[in-house]
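**Q** Using only what follows, build the 3D model:
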Amino acid sequence: MSEHPVLFKGYLIAGCWTRSRAASQLKGVPGKGYGAGARRKGVEVTDSERASNARAAAGPLAGLRIVEVSTYVAAPLGGMTLAQLGAEVIRVDPLGGAPDTRRWPLAPSGTSLYWSGLNKGKRSVVVDFRSERGQDLVAGLVERSGPDGGILLTNAVGRPWLDHESMRRRRPDLISLQVRGHRDGRAAIDYTVNAAVGFPLVTGPREQAGPVNHVLPAFDVACGLYSALGLLAAERTRRATGQGQQVSIALQDVALALAGNLGFLAEAEVNGERRARDGNYLYGAFGRDFTTGDGRHVMVVPLTTRHWRELLEVTGLTGVMAEVEKALGADFSTDDDRFRFREVIAGLLQRWFDDRELVEVERVLGGTSLPWSRYREFADVVGPGRSELLANPMVEEIDQPGVGRHLAPGSPLAFAGSEATVARAPVLGEHTEQVLRDVLALEPAEIAGLRHDGVIEG
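**A** The predicted model follows:
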């Protein structure tokens, strides 16, 4: 792979930006108004998009500018997390786009649904990373990103022009956050760090012999959220001290941190135990999937004593379970014994589910405080469950170029008094001219020259 070989080659270049200062910076430069409408090859900014962008600009991170050079999951998710909280995020890609611009799943048009999903609310700039002029444009975006700007997130290997020391010579108060695979710079992606810390060997049914990978890139997701947090922490420190920061985060360290913080590693070290696979049972308490009479599946987790009592009441098993407790010398009011005798409990409960179709199970469990859910495919979530999604203020229908109209989530963080908004992802290079004009104060003739020479696209 060329420009961004692996996931951890994704970076954010971020900077703070105060709009009043931005206006004073650009004062007197013709056509340099902040927030000019974006157009690229016929891509029009609609009234609804302008309204959505305006609502985003009023978010809690309004005034923060991030310049992001990234690919795949962790760094793009970190940038989008900040964008959805009101920050202005400029994603810079190499000519033709980074590898993730073509990553599956794809829309019928060939547009990457993956890329569109992880870059919502950003502005897109495309420059030639191989040329000195292109490199200087990227460095300029960091240097000129406002009096409170100059935050760089990068993991570039073999790109000295993007490293902390090179950028700090142009911006002494630089903040850099670098996403790596391993601390020493070796390559790693979610699947490899997952394999390295042990989760695939405790995942899956008991009879499974080999490893089972989970589909969700959990460590990428955590790494992206940690990255956003790291940028905000470094920016807060600089506000207090005036000093920049060099921050790094390794995907392998994220996996180790999660495995350690959740007790998996201590269990092995302190107790000397090898956690065994246990299918869909909840570890340390009682919870499991059950099959209904019509072949559907539900997950039920009576997490508290109240939940346990409710489950026995609605299934009519209170008396039977008391007799079983007595016979076993157990106390099912405790997590310990419910877990220890989970197979006995599950067998009794399964009989109840066997005699009922999903509709009745949903009606009965829906009248309790129990944590439970039927299993759904993604198609069920956006098909039969569409009305439920539309009732959620986090979700809106957006019109994504190359994809069409579809439901998309915004930030799951809900701030009192703030209206949620979901902005679409940009078209690759959609904002190149606008950003070079607004941030670097380039004249139209200069931008035209850069495009003619193949230094920029868009």
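**Q** drop to CA atoms for contacts and neighbour counts, all remaining ones
**A** Will do.
**Q** any idea how far the residue lying farthest from the centre of the chain is from Gly367?
**A** What lies farthest from the middle of the chain is Ala327; by Cα atoms, centre = their mean that is 48.9 Å. As for Ala327, its distance to Gly367 is 31 Å (criterion: Cα to Cα, to the nearest Å).
**Q** Just give the closest residue to the one residue sitting closest to the centre of the chain, not the sequence neighbours.
**A** For the chain, the residue nearest the mean C-alpha position is Leu77 (4.1 Å; Cα atoms, centre = their mean). What sits nearest to Leu77 in space, not counting adjacent residues and going by Cα to Cα, 6 or more residues apart in numbering, is Gly224, at 5.3 Å.
**Q** to compare against the first, here's another:
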Amino acid sequence: MPDTGPLAGLRVIDLTAMVMGPYCTQIMADMGAEVIKVEPPQGDNTRYISVGPAPGMSGVFVNVNRGKRSVVLDLRGDDGRAALRALIERADVFIHSMRAKAVTALGFGYDDVAAINPAIVYTNCYGYGRRGPHRDRPAYDDTIQAECGLPAVQKQLTGEADYVGTIIADKVAGLTALYATTMALFHRERTGQGQEVEVAMYETMASFMLVEHANGAMFHPPLGPAVYPRTVAPNRRPYRTKDGYVAALIYNDKHWNAFIGAVRPAWASELYATLETRAHHIDTVYGLVAETMAERTTAEWLALFGELEIPAAPLNSPDALFDDPHLNAVGLFETLDTPHGPVTFPGVPTWFSRTPGRVRGPAPELGADTADVLAELGLTAGGPR
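**A** Here you go, the predicted structure:
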């Protein structure tokens, strides 16, 4: 199939590892870019962190590195560095997740790369921004979740300080790296100018958390703590029904009035009649609704909420998503034949009328494309031909 994605024709040199950077470049590959993943001889550690059909092909790695080409270069040696410089000459984007000191010591800091290719967009994926005192600290999803306040918010919600059950910092930072890089490419399209971009997990997640939680702390003087009360109300959780659970948000006045009119709970009163008054008593409201939800089955509630157009959903497990009728109807999943058997990928979640993306291919074996990519540059593993 021809590449039809909006990034078709773009060449990305990807020196990222783990999830933040690879998730960014996975989406670029899905959207048509040629992504050349440059790996050290031992490979990206993510190759080995979960189950997979073959050594070095873990599920996490296979998903976030699909559609890429793998080139093994030892950047400690002259030949490896020469090959990377040759790749940079023909690239549109250079993206890495090494510490600033390490990438500079190898000779591939922004000034070095821009000297080779002034129009390149150079994206740094860091744990902490270089202008702050934490710039040299290691960062992982768990530590960034802790620093940005997620476990503290979870403690307000559940009584225990917990991480959320997904690597949210890695993925949000990866999406941020994607939009920052494509914005820089848009600027280059208009002006011809390349530039350096920096995306740090901590700053990204602090900004993400404070979208709603900044709240009263934004003002001078502060009007309250940095917290959005609704999201940390202890009774805010899926409602237990007679036979299971249901998620529902009876939020605005239209939803509320429809619910009260249909169910007629004994506790309905003027105190909860408007969004503003409910917001001031939100945990009490959640508790009262929870008591009412226990009176009917999940199917009964979902049917009623459907009639009333109140947002509601059953509780799915991640396994159930693969069989979800809506996700399959919109074509989210793509099954590809790979050297290790069929793989069903959660595919492109966006839709373009003219330039649709797609899963371009399976994840590469370590170094599978080294010889071909070097040949395209007029090089061999031992240097120039």
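**Q** returning to that earlier point: what residue of structure 2 takes the place of the residue nearest to the centre of structure 1?
**A** Matched by TM-score structural alignment, Leu77 of structure 1 corresponds to Tyr23 in structure 2.
**Q** is it true that that match lies in a helix?
**A** Yes - when DSSP: H, G, I helix; E, B strand; the rest coil is applied, Tyr23 of structure 2 is found to be in a helix.
**Q** Contacts only, for it.
**A** Applying Cα atoms under 8 Å, 6 or more residues apart in numbering to Tyr23 of structure 2 gives the contacts Val64, Asn65, Lys171, Gly174, Leu175.
**Q** thought the fourth one was touching Thr16?
**A** So the one you mean is Gly174 of structure 2. No - counting by Cα atoms under 8 Å, Thr16 is not a contact partner of Gly174 of structure 2; they are 10.7 Å apart.
**Q** Compare these two (neighbour count), which wins?
**A** Comparing Gly174 of structure 2 with Thr16 by other Cα atoms under 10 Å, the one with more neighbours is Gly174, at 26 against 23.
**Q** Tell me who's in contact with that one.
**A** Val19, Met20, Gly21, Pro22, Tyr23, Cys24.
**Q** quick one: what's aligned to Arg69 of structure 2 in structure 1?
**A** So, by TM-score structural alignment, Arg69 of structure 2 is matched to Arg123.
**Q** Could you count how many residues lie near Asn316 of structure 2?
**A** 10.
**Q** Please report how far Phe108 of structure 2 lies from Gly383 of structure 2.
**A** Distance from Phe108 of structure 2 to Gly383 of structure 2, by Cα to Cα: 19 Å.
**Q** Compare the two and say which is more crowded by neighbours.
**A** Set Phe108 of structure 2 next to Gly383 and count neighbours by other Cα under 10 Å: Phe108 wins out with 21 against 13.
**Q** Quick one: map the more buried one onto structure 1.
**A** Phe108 of structure 2 maps onto Leu162 in structure 1, by TM-score structural alignment.
**Q** Now distance to Ala8 of structure 2 too, for the contacts of Gly174 of structure 2, in JSON lines please.
**A** Listed next are the contacts of Gly174 of structure 2 as JSON lines, based on distance: Cα to Cα, whole Å:
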{"residue": "Val19", "distance to Ala8 of structure 2": "23"}
{"residue": "Met20", "distance to Ala8 of structure 2": "22"}
{"residue": "Gly21", "distance to Ala8 of structure 2": "19"}
{"residue": "Pro22", "distance to Ala8 of structure 2": "18"}
{"residue": "Tyr23", "distance to Ala8 of structure 2": "18"}
{"residue": "Cys24", "distance to Ala8 of structure 2": "16"}
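**Q** Out of those residues, which comes closest to Gly52 of structure 2?
**A** Ranked by distance to Gly52 of structure 2 (Cα to Cα), the contacts of Gly174 of structure 2 are led by Val19 at 16.4 Å.
**Q** what about that closest one, neighbour count?
**A** When neighbours are counted by other Cα under 10 Å, Val19 of structure 2 comes out with 23.
**Q** List the contacts of it.
**A** Per Cα under 8 Å, 6+ apart, neighbours of Val19 of structure 2: Thr46, Val64, Asp170, Lys171, Gly174.
**Q** For the aligned partner of the last one in structure 1, identify the helix or strand it belongs to.
**A** Taking TM-score structural alignment, the alignment pairs Gly174 of structure 2 with Gly224 from structure 1. Using DSSP states H and E, Gly224 of structure 1 falls within helix 218-241.
**Q** quick one: the helix or strand following that helix to structure 2 mean distance?
**A** Downstream of helix 218-241 of structure 1, the next assigned helix or strand under DSSP H and E is strand 245-250. Aligned to structure 2 and superposed, strand 245-250 of structure 1 gives a mean residue distance of 1.6 Å (mean Cα distance after the TM-score superposition for structure 1).
**Q** Right, I'll call it a day here.
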